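Engineer: The following comprises the amino acid sequence and a computationally predicted model.
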Amino acid sequence: ISEDIKMILASSKHISTVIVEIKHGNKDILSRLTTIESHLSDSDGRLAAAEAQITSLTSTVAVLHERLNDQENRACRNNLRILGFTEGVEQGNPTCFWEKTLPALLKQPEGTVLSIEWAHRSLAPRPAPGQRPRPFIIKLLRFSIKKLLLKSAQDLGSLEWERHKILFFPDLSKALQDRRRLLLPEKNIKYGLFYPAILKITWKGETSSFTTAEEAEKFVSALSHSCRGGGEEP
């Protein structure tokens, strides 16, 4: 019996030792879990701060992009983009060529001073024979002359030079062209596009202005419903 008691006591002592070791192990695990939770909490805080910073930077980049696009278009405010002239027609001196050609092409009064600052082809590789020629970019010193030339081209309608159709456009950035394209209405309603990208719709003598395609769509949709109700077609 004494031997059995000794064995039981020895086993109990061993079990107690194992329990103590388990407790120490659990304590170590708990400490590690606490450390991990602390690190996770710190990581969540840093992630939230990073996301907030990314949102702020994205907003800043969008604002800067808008300002850059605005500055680009303001820098091109006096520019004309002219399409249709064959390659090499300027014979190495585009400014001189346009000083002579523009007044005659647009039927300007004799002695009209254009004050061209510079003129060149668009910065693209020279096209192969038979391909569409690159447009000309012309910078005028005065905005009033640019408006005069655009209006003259519009009033004359179809323009030709040596059996080539000639087109005149304001020189706008691609981003602004895309915005204007989005604002073009599908309905047969009088409209106008103004710098930088404002759509004005006139209906029954009242003019409304829109800066986004969504606003214009809502207006046209509401107008369509009201016209159907009144038996009119916009």
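Structural biologist: That came through, no problem. Residues are numbered from 1 along each chain as shown.
Engineer: all contacts plus neighbour counts: C-alpha atoms, from now on.
Structural biologist: Fine.
Engineer: which residue ranges form the strands in this structure?
Structural biologist: In the chain, the segments counted as strands under DSSP state E are 79-83, 116-121, 136-140, 159-161, 164-170, 190-194, 198-203, 206-210.
Engineer: which of those sits most buried?
Structural biologist: Burial of the strands of the chain is given as mean neighbour count (mean count of other C-alpha atoms under 10 Å); strand 136-140 ranks first at a mean of 22.
Engineer: how distant is that strand from the center of its chain?
Structural biologist: Offset of strand 136-140 from its chain centre (C-alpha atoms, centre = their mean, to the nearest Å): 24 Å.
Engineer: again with stretch 46-58
Structural biologist: Its chain's average C-alpha position is 22 Å from that of stretch 46-58, according to C-alpha atoms, centre = their mean.
Engineer: Throw the strands of the chain into JSON lines and include distance to E66, thanks.
Structural biologist: Written out in JSON lines, the entries for these read as follows (distance: least, C-alpha to C-alpha, whole Å):
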{"stretch": "strand 79-83", "distance to E66": "20"}
{"stretch": "strand 116-121", "distance to E66": "26"}
{"stretch": "strand 136-140", "distance to E66": "23"}
{"stretch": "strand 159-161", "distance to E66": "35"}
{"stretch": "strand 164-170", "distance to E66": "19"}
{"stretch": "strand 190-194", "distance to E66": "17"}
{"stretch": "strand 198-203", "distance to E66": "15"}
{"stretch": "strand 206-210", "distance to E66": "17"}
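Engineer: ok, and here's another one to check against it:
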Amino acid sequence: MSKTKSKQDKDPSSSSASVTLAELSSLLAEHRNAISADFKSSFEALTTTLDGLNSTVAGHGERIGSLEDNSNEVDRRLQHLENACSTLQQDNVLLKTKLADLEGRSRRQNIRIIGLPESLEGDKPRPVIVRLHRFQVKDLLIREARRRGELFYKEHKIRLYEDYSSDVLKERAEYKSSMAELYKRGYRPALLYPAKLRITLPNGEKTWIRSVLEADKFLQNLNK
């Protein structure tokens, strides 16, 4: 035993090396534990962040889905409104057409007299509307007035016109240039109610024109 003890006393480096390895092992273990704890903490924080992101994305998805549903509902309502508006526009056109026709028919047998004084004391003349029972009588009076040329009532010059509505007058005014050209060519055009053109040909035959386009086409054929 004395020999062994003396040998260890002679080699002190072996004891020092053993202590250093143990310390290194302990340090490595501590580092591993610290790194493991750091990784665990980091993963937990990352998991929490990802959970928050997933919750946010899910919330955004719900909002986007709600917006899509609202957008589809708005599109549906807008389509319904467009269809209703289109129907109302068509009804409005029909009603305006019927109203114009009723107004025109109600005023068809009227005569507008221009030049009659309001009283015999010489007040300023004003137009007077005379309503007859039949439009045929009105037509006879208008033709007779045109045949006579000038008409007087108690020294007041008067003129007789058809009491047409504004819509009828607008339609009839569109034939003005066509009728002027027909008169120039020796034809006898007559504009009948509401806006139908009757043309008397040189041979006495009559032809009917129902639109301004037809009148223009008739003139173009004459040029050919």
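Structural biologist: That came in fine, so what should we check first? This structure is a prediction, so every number in the text was calculated from the model and none was measured.
Engineer: The strands of the first structure: which one's closest to I15 of the first structure?
Structural biologist: Distances from I15 of the first structure to each of those were compared by C-alpha to C-alpha, and the smallest falls on strand 206-210, at 82.6 Å.
Engineer: The closest one versus strand 198-203: what angle between them?
Structural biologist: In this structure, strand 206-210 of the first structure runs at an angle of 150 degrees to strand 198-203, with axes from the mean of the first three to the mean of the last three C-alpha atoms, to 10 degrees as the basis.
Engineer: the inter-axis angle of strand 206-210 of the first structure versus strand 190-194?
Structural biologist: Between the axes of strand 206-210 of the first structure and strand 190-194, defined by the same axes, to 10 degrees, the angle is 40 degrees.
Engineer: helices or strands up against strand 206-210 of the first structure?
Structural biologist: Contact partners of strand 206-210 of the first structure among helices and strands, from 3 or more C-alpha pairs under 8 Å, 6 or more residues apart in numbering; DSSP states H and E: strand 198-203.
Engineer: please redo it, this time with the cut-off set to 10 Å
Structural biologist: On a contact count with 3 or more C-alpha pairs under 10 Å, 6 or more residues apart in numbering; DSSP states H and E, strand 206-210 of the first structure meets strand 190-194, strand 198-203, helix 213-230.
Engineer: To which residue of the second structure is K6 of the first structure aligned?
Structural biologist: For K6 of the first structure, the aligned position in the second structure is A37, judged by TM-score structural alignment.
Engineer: wait, which of the strands of the first structure is closest to L182 of the first structure?
Structural biologist: Taking C-alpha to C-alpha as the criterion, strand 198-203 is the member of these that comes nearest to L182 of the first structure, at 10.0 Å.
Engineer: Now do the helices for the first structure: every range, in order, please.
Structural biologist: In the first structure, the helices defined using DSSP state H lie at 2-75, 94-105, 143-156, 174-183, 213-230.
Engineer: what range in the second structure matches the shortest one?
Structural biologist: Taken onto the second structure by TM-score structural alignment, helix 174-183 of the first structure occupies residues 166-175 there.
Engineer: quick one on the thing from earlier: of all the helices of the first structure, which one is nearest K190 of the first structure?
Structural biologist: helix 213-230 (11.9 Å).
Engineer: Okay then, goodbye and thanks.
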